Every structure is written in C-alpha cells, then in structure tokens.
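[1] Here is a sequence with its predicted model. Questions after.
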Amino acid sequence: MDKQAIALNRFGLGRRPWEAPPADPRGYLVGQFARYTPTMPGGDGLASHGAVAEDILEYRAAIVNAMLEAKFAQPATPATPPPAAGQAIPSVADAASGKPPVTDARKAARVEMRQFARAQYIAQVGVRVRSAVATDTPFVERLVHFWANHFAVSVEKLESTAFAGLMEFEAIRPHVTGKFEDMLIAVEQHPAMLLFLDQA
C-alpha cells in the first residue's frame, strides 16, 4: 500500500470520490490538527445535557411515585406463619413476590423514557455519521471514534441511552487533540459514564 493510500485509509476514513490523493501524505495528516474543531454540523439541534438530565430525573420520580402508589394501594398482608411439621417451605420465588406490582403508571413512565432516549440516541448517531461523512479532518475524526470506542458505554441501561452520544460530543471531541488526562477526567465525570457504572 502506498503512502497516500495509508494516509487516507489507515489514518483517515477513506478517500471520497471527489478528493485527489494528498501530494504530501504526512503534511495532510498533521495539518488536520490545526483545522479541527470539536463542533459538528447539526449538533446544536440535539437536546442539551441539562434537558436529558431533567428528563431522567422526571422518569425516576415517576417510577418512585408509581411504586409508592402501588405499595400503599395494596391491602396489608398478614405475616406468614412458619410452616408446620411436614409442610413444604415456601420457595424463594414465592417469598420474593412481595415486590410491588408493575403498575400502568410505571409502564407509562418507562415507555415515555424509552421513546425520549431512543429519539435522542438516533439523533446523536445521525449527527455523528454526518460529521464523519462531511469532515475535512478525517484523521482526527478517526481518533475521536477510537477514543469513543475505548471509553464506550452501553445503551442497554435505559437512563444512559440518551447520554451515550453526548459523552463523545462533550468529553471526547473537545479533548481529542489535547492532553489525555483532561479527556480522561471529562469522560469519568460525564453522566453517561456515571450512569453506566451505577454511580449516579
């Protein structure tokens, strides 16, 4: 593979049809650091960090309220007497069934939060893809993708889904050309990481 192909494919995101191969592959890569800006086209249309946090707090409050309503709506159950001789001991599943039932209010809160989180996640992915396609700094964009993958958070947890893309936009992109220590601190303090690690 020649140096131009290495610069475009291994260090960048590939050559676009209208682009000419760089005459100076090394200069092409190094020059991108001076041109890089962390903002992305369309990023200003995303929900803010604060708006996502507010929605999560409302979701948590709705879940707690639904659980309390369900708990206090149930008639008090008398304590189960110990089993008599020769009587079967209740299973762990039977004993654990004292959890409050999943109410319509809890279901509705989860559905609403899932819709919000999914919409945010899809919008964030769209901005990221459009940025990768349109960027004039593909080497730096590849570094952003590397660090976003390195510090990946799962979107399996409902509450972290809406924050997942924001972690890249707020903690990785602003620090990708700076000191690693600054990026590490920003990532470890970001709500997406705190929720992923059950620290929020």
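    Sure, I can see it.
[2] going forward, measure contacts and count neighbours with C-alpha atoms only.
    OK.
[3] if I look at the closest residue to Leu29 other than its chain neighbours, how far off is Phe180?
    Spatial nearest neighbour of Leu29, excluding adjacent residues (CA to CA, 6 or more residues apart in numbering): Phe139 at 6.3 Å. Distance of Phe139 to Phe180, computed by CA to CA, to the nearest Å: 17 Å.
[4] who has more neighbours, those two?
    Higher neighbour count among Phe139 and Phe180: Phe139, with 25 against 12, using other CA atoms under 10 Å.
[5] My read is that the more buried one contacts Gly31, right?
    No: using CA atoms under 8 Å, Phe139 makes no contact with Gly31, being 9.8 Å away.
[6] where do the helices sit along the protein?
    Using DSSP state H, the helices of the chain run over residues 3-5, 25-35, 49-73, 92-96, 104-134, 138-150, 158-161, 164-167, 180-188, 191-196.
[7] Of all those, which one comes closest to Phe11?
    helix 138-150 (5.4 Å; CA to CA).
[8] Output the contacting helices and strands for the closest one.
    Packing partners of helix 138-150 (3 or more CA pairs under 8 Å, 6 or more residues apart in numbering; DSSP states H and E): helix 25-35.
[9] tell me the angle the helix it packs on makes with helix 138-150.
    Interaxial angle of helix 25-35 relative to helix 138-150 (axes from the mean of the first three to the mean of the last three CA atoms, to 10 degrees): 70 degrees.
[10] adding another structure so you can compare the two:
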Amino acid sequence: MPFDPHRAAIRFGTGLSPLLAPPESISAMLRPLGGRDEIARQLPITPYGETRPSLAEWQAAASRWREARGTAQEKPAREAYDALRAEARALKLRNFTTSLARGVAAPEGGLRERLVRFWADHFTVRADGLRWLHLVTPFVEETIRPRVAARFEEMLIAVVTHPVMLAYLDQERSLGPNSPAARRGGGLNENLARELLELHTVGVDGPYGQQDVRELAELLTGLGWNVERGMEYRPRRAEPGAETVLGTAFSARAEFETIREALRMLARHPATARHMARKIAVHFVADTPDPDLVATLETAWRDSGGDLFAVTATMLEHPASWDRQARKVKPPFDFVQSSLRALSVPPRRILDTGRPGPRRLFQRPLAAMGQDWERPLGPDGWPEQAEAWISPPNMAARIDWAMTMPGRLLDALPDPRAFAGAAVGPELPDAVAFAARAAESRGEAIGVVLASPAFQRR
C-alpha cells in the first residue's frame, strides 16, 4: 500500500489534529528526527542529572529526620521531608502532563513522541519507593529521547548503566562471588543480566542459557551507583577473571570498558536484530505482522549496525506498514493523547488544568483504563495485544472518559460533524458519522466519535 498522510499521523504518530496538518511524505515524518527537538524546547522536561529533588537531597532529608526523632527538631525535620515528598509528587505529575502535551502539539504527525514511548516501554523501569517516584520521566528524557535516531548500542549503554535502571533491577545487590567485597557477605544478583538478554537484546527465544545469564551477571558486577556521584564502577565488587557470553570471551580485567564491549556485542548480535525487528513491527503495525516486513527490518538492522533512524525509515518505506486495515488498539495513554490532539486542547490547558486537575482528568482515568502512568506490572512493560486493552472494565472507562472529559477541558466543544472527520480522517465510517449527527448533544456526539472503533484503532 502507498503512503497515506492521515494513516501516517494515526498509526505512526499521535493522531490527527484540525490545527496541525498530517505529514506530506515519509521524508517529512523523518525530518524532525534529524533536527532540533523543537517540542522538547517548547515543553521542557528536566533530565535526570538536573532533576530536583535529587537522590542526595532525599537522603539528606531522611537522615536529618531520623537523627531528629525524639528531639525538638523532629517536627521541622519531618515537615522538610514531607515538603520534599510533595515537591517530587508535583514534579511527577508535571512531567506526566508535559508528556501528554508534547504529543498534542507535536509536528509532522508526532513520530518522535511515539518512538520515545516505544523505547521507554522497551527499557521499562518502575518507580518503587518515594525517592524514585519522580525520576522515571527524567530517566527517559536523559537516556532515550536524545537517541531515538541513534545507534541502538548507544541507547543500550546509556540505559543499562543508568542509576534508575541499576536500582530498578537490584544491581546494587550484586557482588562477584569471588570479589573482595563478597568476603563480608552478599552474592550475585542476576536480575539485570537476565532482563538484558531476555527483554532488551536477543529476546526470550534467543540463543542463550542459564550459564550465559550467570556469566553476564558476573561481568556486570562492579557496576553500581552512588546517590551523589551517580553511576560508578567499583572494582572491589567485580568478579575476577574472564567471562564468556554467547560464545564471546571478555577480558579478565575488571573495568567499565569490558561492560561496554559486552553491551555492544549484544546490541549487534543477529538475534537482537531478529528480536527487535519483530517487536517494532508488532508495536507499530500489527500484533501478527507481515513476515516480509519483519525480515526487511531485520536486514536493515543488521546492515546498518542497529541504526535506529535507518530502521525507522525502512519500516515507513515498506508497503505492509500502510495496510488500510487498522489492526492495533491504542493503549490508554495514546488514546487520551490522540483525543486531546483531535480536540485541539491547548497544551497550556493540559499543563494548567485547575480544578478538577490532571489527576482526575487524566491520571486516574488512565489507571481505570488499565495503564497506570509509569507503573507497569513488570520489566516487560505494557502488553501489545489488542485483547489486553478492550476488556469490559477498560472499555467502560474509555467510554466514560470520552463522554465526560472533553466538556470539562474545553469551554466550547467543536461541531460534531467537523470533529468526526478531523479525528478519524477521510475513511470515517458512515455509521460513526451518522451517530455523531444523531446525538442529542455535542458532548454525546464527541464521546461517540472518541469511543468508536474507528478512533480507538490505528
């Protein structure tokens, strides 16, 4: 099938907008990836390294509170700690609404925003504990967003060696069994190594076994983080001796460069190309993707050395990517974001919603739809299959949001007939157009369009 501008915005972007024209070509979709990140400039999110409160500030506040217990300073120390917690929660909410607003205002269909969300899900982390709750989006902003058009190995190294990922997968607990640090107790933790192989690179069906997991876990020992200094390499925690992973031997010298070499090997492995080709096709095109599309993406990955710009371009150039049948169901975040885009809700309205506020307008409804912001069930991220998002409770929550929230966000709702075409595009089904015309109110008509399968799928 040939390129279609409306399908480009719906399937590979953040949806149609009456104010923003869909991309005119594949090159127009790709152009922003090679230039300045304009939406990030307009709607900034502070990266991890500059985010406040920092882990060091959290630690200092918690320490002061512990030391002050039972003294006259306990109340002010507790109040200072609570103020820090409130600041972190407010920042997490602000980062959430900014992420929504970026997709609403994104140019050329919003391909960059979709790529950021895809890779953030591929490298899933979850904020467990108060001191981490506001740091997931800054982690994505620092490690993933700048690299969606770079080489995969660059993103892999940035993500896997980041304090947020190391904390999430318990790398701090991992000690080489024969390292000097292990003499005082502790041992090997395989979480990071297992997810690195199973999820991040060669895939669950890849050519690895338990021995590869263990050897990679031993190779990763020494990799840790400090609340003040961030990521650091700790030789005393590293397992001495050489390791062999997937048939590749790595130096017996315990150093950070050895870890980089291992990550580059995994990024360039043929099984990684195969695993990632299918995952990309499943996410963007179909739960059961065209075999030739997958094979073409795999070849592009191998030939380019994992150049993500080249792989994305290859996906957009393949005829199967433009199949007229919409085979994917939008996850809740994408559904809400594309709804806001179709309604032309101003970004500042999303960021400054007043009452009832973004939690009631967006965050809680997303949780009811099955996608609690930054809280996936496990390191494998959110499900791809349509069935995961269309259970009766999840669909009821979508319909309720579609029927009620637009009227709370806009002072005047758009004409339903014009809105139906603007939201769904020229392939608007007659049944949806009729339902929009026949609705008793504008709010009901808008809700019918947003709740329709024609809008829910892409």
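    Sure thing, it's come through. This structure is a prediction, so every number in the text was calculated from the model and none was measured.
[11] Nearest approach to Pro17 of structure 1 belongs to which of the helices of structure 1?
    Nearest of these (CA to CA): helix 104-134, 11.9 Å.
[12] Tell me what angle the closest one forms with helix 49-73.
    Computed with the same axes, to 10 degrees, the direction of helix 104-134 of structure 1 lies at 160 degrees from that of helix 49-73.
[13] The residue nearest the centre of structure 2 - nearest residue in space that isn't next to it in sequence?
    For structure 2, the residue lying nearest the average C-alpha position, counting by CA atoms, centre = their mean, turns out to be Ala120 (2.7 Å). The shortest distance from Ala120 of structure 2 to any residue other than its chain neighbours is 6.2 Å, reached at Val140 (CA to CA, 6+ apart).
[14] which SS state does Ala249 of structure 2 fall under?
    Secondary structure state of Ala249 of structure 2, per DSSP: H, G, I helix; E, B strand; the rest coil, is strand.
[15] That one -> structure 1?
    Following TM-score structural alignment, no counterpart is assigned to Ala249 of structure 2 within structure 1.
[16] Is Ala249 of structure 2 in contact with Ile259, as I believe?
    No: between Ala249 of structure 2 and Ile259 there is no contact under CA under 8 Å: 11.9 Å.
[17] any chance you could map the helices in the stretch 351-458 of structure 2?
    358, 364-369, 392-409, 416-424, 430-438, 442-451, 453-456 (DSSP state H, counting those that start in this stretch).
[18] What span of structure 1 is the longest one aligned with?
    Pointing back at helix 392-409 of structure 2 there. Using TM-score structural alignment, helix 392-409 of structure 2 lines up with nothing in structure 1.
[19] May I see the buried residues of that helix?
    394-395, 397-399, 401-403, 405-407, 409 (16 or more other CA atoms under 10 Å).
[20] what do you get for the second one?
    The neighbour-count criterion (16+ other CA under 10 Å) identifies 365-369 as the buried residues of helix 364-369 of structure 2.
[21] show me the contacts for the nearest residue to Pro23 of structure 2 once chain neighbours are set aside.
    Of all residues not flanking Pro23 of structure 2 in the chain, Glu108 sits nearest, at 4.7 Å (CA to CA, 6+ apart). When contacts are counted by CA atoms under 8 Å, 6 or more residues apart in numbering, Glu108 of structure 2 is found next to 9, 20-23, 28-29, 32.
[22] just the buried members of the residues you listed?
    Buried members of the contacts of Glu108 of structure 2, scored by 16+ other CA under 10 Å, are 9, 20, 22-23, 29, 32.
[23] Quickly name whichever of these is closest to Ala310 of structure 2.
    Looking across the buried ones among the contacts of Glu108 of structure 2 and measuring by CA to CA, the closest to Ala310 of structure 2 is Met29, at 13.0 Å.
[24] The closest one reaches Leu111, doesn't it?
    Yes: with contacts counted by CA under 8 Å, Met29 of structure 2 reaches Leu111, the gap being 6.6 Å.
[25] what is in contact with the two at once?
    Between them, Met29 of structure 2 and Leu111 share no contacting residue, judged by CA under 8 Å, 6+ apart.
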